[in-house]
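K.L.:
Return a 3D structure for these sequence lines:
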Amino acid sequence: MVLDAPSNRRRTTLAHSWSVTELVVAPVTITPTKPLAPTHIKGFIWADVLAKASAHVRKVRLVWNNRMATVTAQSTAFWRYLDLAEPDTDWSSESEARIGERYVTFHAQSHEIDPQALEVYLARADENGWIHPAGLRMLDLWRAELQLLGIHVPGLVEDRPLAASARTMVGVLTERGLLIDHRRFGGPVYLDGARWGMPLRQLIGGDGLSNYLLPILRELIPMIRPDRAFLLIHDDGLTADYLLLERVLTEFGAHVARLPLSRVPVNGKARSSRYGGWSGTTLADLSSASGTAGLAAYRLGMRLYFAGTLHQNSAQSFRMPLLRRCVGRAARLLDQAPVDSCEEAERQLVTALSKWQAQRGYVDPYRLTTSLLGSLALPFTPALRAIYA
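P.N.:
Predicted structure coming up:
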């Protein structure tokens, strides 16, 4: 574990971290408690296109560990609720919509959290990789939908412990003076954002339960090396937390950048999945929608829409007719695409990717995708097609 990098290291942008040879792409993980809504789809597609495109010009590692999402009170409180409300339910054949509806119901009701009961759930999830049967069912459905979309997320099918224990990470953060610890008074533990002009952020509650930030720190801080840069992808509703994460990682010597993505409103409302409103727009709904396009056109069309039409800060509501148009345009692009590789076109692609990577430290999916549609479009060669498949 690299936990002793100099804390006074000067911060630099990824684009100008010339010693960096590997880009670690770390999207915010999603609790397996609900269907994949348009905001989730946008995040998956941006991370996928970005990683595949950037890999043409530098080494890229995509970080996804289910335990970053399951070793949280957000997941385990819901699973505790399911066990109390439906102890005999067979979740192996339940639909994701029905599980998601229960998640909405759970958040609509008031519940008294039993910290001791949740500690049992958290310990099982942390030590053994345990996931509630409803969560396992949701992950199985996600995998099938993402496979159909052409997105491979290794962490969804591999279980591994977080890189550092909670005790170790709290100790390391304490040594750096990054925590305000009131546990001896029966109070919470805070990340000390005040040193950077940010609010204090609770990391561990007075009941001993930690929030989702601790598993992220446990996974990422041990990965820090001088030749690595980190790109944190998150929805813009989490910007305050991710600004703080960026500062903490930088204290350990990391080169860090953030990519906040706007939520995708549904019917004009951009809200968390816990409030529902996603019916008819989930990844399962979109992949099963009727149409004449083939699988390749579906994959490319989804990327043209979520990465090319919905830009990073787009406030545009999800529009099914526009997505269908993108799928139709994808089908025409594929019909016109060259079958064989052209050496000059491939060089042109690498040159463009290198230029965009040099500006930000990664290839921006929006700029790349709009280049497919503009008057100066890159030739849709097999190499470029592979980024979108």
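K.L.:
Please make it C-alpha for all contacts and neighbour counts, starting now.
P.N.:
Noted.
K.L.:
what residue of the chain is the furthest out?
P.N.:
Phe185 (35.8 Å; Cα atoms, centre = their mean).
K.L.:
ok, that residue to Gly206 distance?
P.N.:
Distance of Phe185 to Gly206, computed by Cα to Cα, to the nearest Å: 9 Å.
K.L.:
before we move on, what about Leu244?
P.N.:
Distance, Leu244 to Gly206, using Cα to Cα: 21 Å.
K.L.:
before we move on, what about Leu146?
P.N.:
Between Leu146 and Gly206 the distance is 38 Å, computed by Cα to Cα.
K.L.:
Next, the second sequence, to be compared with the first:
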Amino acid sequence: MVLDELVVAPVTITPTKPLTPTHVKGLLWTDILVKASASLGRVRLLWNNRMATLTTQSTAFWHYLDRIEPDTDWSRESAALIGERYVRFHAEGGKSDPRAVGAYLDRIDESGWIHPASRRVLDSWRAELDLLGVGDLGLGKDRPLAAPAATTLDALAERGLLVDHRRFGGPVHLDGTRWGLPLRQLVGSDGHPNYLLSILRELIPAIGPGRVFLLVFDDGLAADYLLLDRMLTAFGGRSVRLAFSRVPVGGTVRSSRYGGWSGSTLSDLSAVTGSADRAAYRLGMRLYFAGVLPRRSAQPFRMQLLRRCVGRAARMLTRAPADADDRSLVATLSRCRDRSGFVDPYRLTTSLLGPVPAAPELLRMYT
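P.N.:
From the prediction side, this is the model:
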């Protein structure tokens, strides 16, 4: 595969709850992959907040908050408390007035507006990810999606990739039947888009010669991302899908909308008492989430094992050699490179766990 630029496009996270172990796993895998692969070639991380906010998943929750707590000062609330309201919203049925939700969607698309509760969640994420050493995702920035919704729908229709019933007051479906895939709703009868439309609005205009999209997502979205892959191919794009398993908490794999994450959020993990410094925390978290937990691992989250990884990280940093060797770093990264062009975070991270002290330039990438 001729590769001039790798565009890493992870599935975005709706800013409606704290970051759970599954989110942390995906973010750390992405962070290691981007930083390591960038040492060998051109890499760009594609993240746009509007791909997460321009959804009914976010806006229906916002309408719920404005209806039941119109006077709450959200700047004083924690992400965990906002997340508890998100769980309650879904437990109560998770439905809102379509017209009100539509007004929120229009406001986001026109100006990038974000509800104060979600701004508070994003601020919390930024602080936690900065402590963790995750590269800037652009959580504090806003930019329009690369193409308008109407332009993207017209382009899909021109290629025969839509079943469009809007003129009858019905929904719009992506049509992947030519590849043996079922129809997938893209726009509802109420005119509200599915999250897939935002992704297509961002990715289709970015298609170019020598550019490959690396689509990073959790395996619960595998069917949608297979369809996205085929849609990009129909526009002349090339993509590679990288799915990872969710991390069970308390022995159960569940969506964050159902709760069960108390005590294991990123905020909880960073607040655990101990003697490790920031570098050991950053390295230990990567050793656990990218080294102990393989990409398709079904292992449950284990706090005690995470703490052991942080302790091991502290010892690794103490005995690391002082001299750096850029040639050694390139050789290590090259050995861990996938045939699709990216450096495999699991292979790279487990390479740190051998008897030979890790090179300082590689440790710096992890801290």
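K.L.:
on that earlier part again, who's more crowded, Leu146 and Gly206 of structure 1?
P.N.:
Comparing Leu146 of structure 1 with Gly206 by other Cα atoms under 10 Å, the one with more neighbours is Leu146, at 19 against 16.
K.L.:
Which residue comes closest to that one once chain neighbours are left out?
P.N.:
Closest residue to Leu146 of structure 1 apart from its sequence neighbours, by Cα to Cα, 6 or more residues apart in numbering: His152 at 6.9 Å.
K.L.:
what do we get in structure 2 for the one you found?
P.N.:
Taking TM-score structural alignment, His152 of structure 1 has Gly135 as its aligned residue in structure 2.
K.L.:
go on, Val120 of structure 1?
P.N.:
Per TM-score structural alignment, Val120 of structure 1 is aligned with Ala103.
K.L.:
What separation do you get for its match and Ala146 of structure 2?
P.N.:
21 Å.
K.L.:
out of those two, which sits in the busier spot?
P.N.:
Ala146 (17 against 12).
K.L.:
Looks like that one contacts Pro205 (just checking).
P.N.:
Yes - with contacts counted by Cα atoms under 8 Å, Ala146 of structure 2 reaches Pro205, the gap being 6.4 Å.
K.L.:
neighbours around the residue lying closest to Asp142 of structure 2 once chain neighbours are set aside, how many?
P.N.:
Nearest residue to Asp142 of structure 2, sequence neighbours excluded (Cα to Cα, 6+ apart): Gly112, at 6.2 Å. Using other Cα under 10 Å, Gly112 of structure 2 has 18 other residues around it.
K.L.:
Would you confirm that Gly112 of structure 2 contacts Gly140?
P.N.:
No - taking contacts as Cα under 8 Å, Gly112 of structure 2 lies outside contact range of Gly140: 11.4 Å.
K.L.:
State the helix or strand in which the counterpart of Tyr64 of structure 2 in structure 1 lies.
P.N.:
By TM-score structural alignment, Tyr64 of structure 2 lines up with Tyr81 in structure 1. Using DSSP states H and E, the element containing Tyr81 of structure 1 is helix 73-85.
K.L.:
Quick one: name whatever helix or strand follows that helix.
P.N.:
Once helix 73-85 of structure 1 ends, the next helix or strand along the chain (criterion: DSSP H and E) is helix 96-108.
K.L.:
equivalent range in structure 2 for that following helix?
P.N.:
Using TM-score structural alignment, helix 96-108 of structure 1 lines up with residues 79-91 of structure 2.
K.L.:
So for the matching stretch, what gets flagged as buried?
P.N.:
Ala79, Ala80, Ile82, Gly83, Glu84, Arg85, Tyr86, Val87, Phe89 (16 or more other Cα atoms under 10 Å).
K.L.:
what about Leu243 of structure 1, distance to Ile204 of structure 1?
P.N.:
18 Å.
K.L.:
next one: Met320 of structure 1
P.N.:
42 Å.
K.L.:
which of those two has more neighbours?
P.N.:
In this view Met320 of structure 1 and Ile204 are compared by other Cα under 10 Å, and Ile204 has more residues nearby, 22 against 14.
K.L.:
corresponding residue for the more buried one in structure 2?
P.N.:
Match for Ile204 of structure 1 (TM-score structural alignment): Val187.
K.L.:
My read is that that match contacts Gly169, right?
P.N.:
No - the pair Val187 of structure 2 / Gly169 is not scored as a contact, 11.3 Å apart, by Cα under 8 Å.
K.L.:
How far away from the center of its chain is stretch 177-197 of structure 1?
P.N.:
Taking Cα atoms, centre = their mean, to the nearest Å, one finds the center of stretch 177-197 of structure 1 at 27 Å from the center of the full chain.
K.L.:
got it, and stretch 41-61 of structure 1?
P.N.:
Centroid separation between stretch 41-61 of structure 1 and its chain, computed with Cα atoms, centre = their mean, is 12 Å.
K.L.:
Which residue is the nearest non-sequential neighbour of Ile30 of structure 1?
P.N.:
Once flanking residues are discounted, Ile30 of structure 1 sits nearest to Ala69: 6.0 Å by Cα to Cα, 6+ apart.
K.L.:
quick one, what contacts the one you found?
P.N.:
Taking Cα atoms under 8 Å, 6 or more residues apart in numbering as the contact definition, Ala69 of structure 1 lies against Thr29, Ile30, Thr31, Pro32, Ser75, Tyr212, Pro215.
K.L.:
That one and Pro222 of structure 1, how far apart?
P.N.:
18 Å.
K.L.:
residues touching Arg80 of structure 1, list them.
P.N.:
Applying Cα under 8 Å, 6+ apart, the residues near Arg80 of structure 1 are Ala117, Leu118, Tyr121.
K.L.:
for Gly206 of structure 1, same thing?
P.N.:
Counting by Cα under 8 Å, 6+ apart, Gly206 of structure 1 has contacts Arg183, Gly186, Gly187, Pro188, Val189.
K.L.:
Hmm, Thr12 of structure 2 is touching Asn49, no?
P.N.:
Yes - if you go by Cα under 8 Å, Thr12 of structure 2 and Asn49 touch, sitting 7.4 Å apart.
K.L.:
higher neighbour count, these two?
P.N.:
Using other Cα under 10 Å as the criterion, Thr12 of structure 2 and Asn49 rank with Asn49 on top: 23 against 20.
K.L.:
Need the counterpart of that one in structure 1.
P.N.:
Matched by TM-score structural alignment, Asn49 of structure 2 corresponds to Asn66 in structure 1.
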